[in-house]
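Novice: the amino acid sequence is not available; the structure is as follows:
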């Protein structure tokens, strides 16, 4: 067993990999708790990369690994629609 990582000081992510039958929804809840408990100055993307590297080799297919990868994925910034297009529903 690997020791705790500075990226997971409370061991939340580590322990989630040890829970048999854990669901994607439970993993997302644990992930949110982990993210909210990190110190403000923490590089969250770096922490995610570290956690993925620590667990990917032995936990492929685990729902928490999928959640970590989702957290690392780039999200497109919302684009503001202005003028007439913002006021009229095109659907």
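Specialist: Thanks, I have the structure now. The model shown is predicted, which means the values in this text are computed figures rather than measured ones.

Novice: every contact and neighbour count from this point should use C-alpha atoms.
Specialist: OK.

Novice: thought residue 45 was touching residue 72, still the case?
Specialist: Yes: assessed by CA atoms under 8 Å, residue 72 is found in contact with residue 45 at 6.1 Å.

Novice: distance check, residue 37 against residue 79.
Specialist: 30 Å (CA to CA, to the nearest Å).

Novice: the two: who's more crowded?
Specialist: residue 37 (12 against 6; other CA atoms under 10 Å).

Novice: mind listing what's buried in the helix ranked longest in the chain?
Specialist: Criterion DSSP state H: the longest helix present in the chain is helix 44-59. By neighbour count on 16 or more other CA atoms under 10 Å, the buried set for helix 44-59 is 44, 47, 48, 51, 52, 55.

Novice: structure two is appended below for comparative analysis:
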């Protein structure tokens, strides 16, 4: 069996097979998935491919929501205020 570069441990695949799974369990599985990616892998590149792979799964499945949420939470650092944030203006 060849290793799946998008889901090395099969965690995401198996999460869709667990009957009655909730969002907290899916978040925990997602974290384990992210930590199990091989060095040099980019989760932000893998997420759209995983979503596409599991597009036939129910749209209201908690793991699908977690995967989509994972796409939207990456952003640059936010300004926290203080004199350093205003310096140079």
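Specialist: Arrived safely. These figures come from a predicted structure and were not determined experimentally.

Novice: one step back: how much does the longest helix of structure 1 stray from structure 2?
Specialist: Superposed on structure 2, helix 44-59 of structure 1 shows a mean distance of 1.2 Å to its aligned residues (mean CA distance after the TM-score superposition for structure 1).

Novice: now the helix or strand harbouring residue 32 of structure 1: which residue numbers in structure 2?
Specialist: Assigned by DSSP states H and E, residue 32 of structure 1 belongs to helix 24-37. Per TM-score structural alignment, the counterpart of helix 24-37 of structure 1 in structure 2 is residues 23-36.

Novice: can you give the contact residues for the matching stretch?
Specialist: 7, 8, 9, 11, 12, 15, 43, 62, 63, 66, 67 (CA atoms under 8 Å, 6 or more residues apart in numbering).

Novice: SS state for the third one?
Specialist: Which is residue 9 of structure 2. For residue 9 of structure 2, the assignment made with DSSP: H, G, I helix; E, B strand; the rest coil gives coil.
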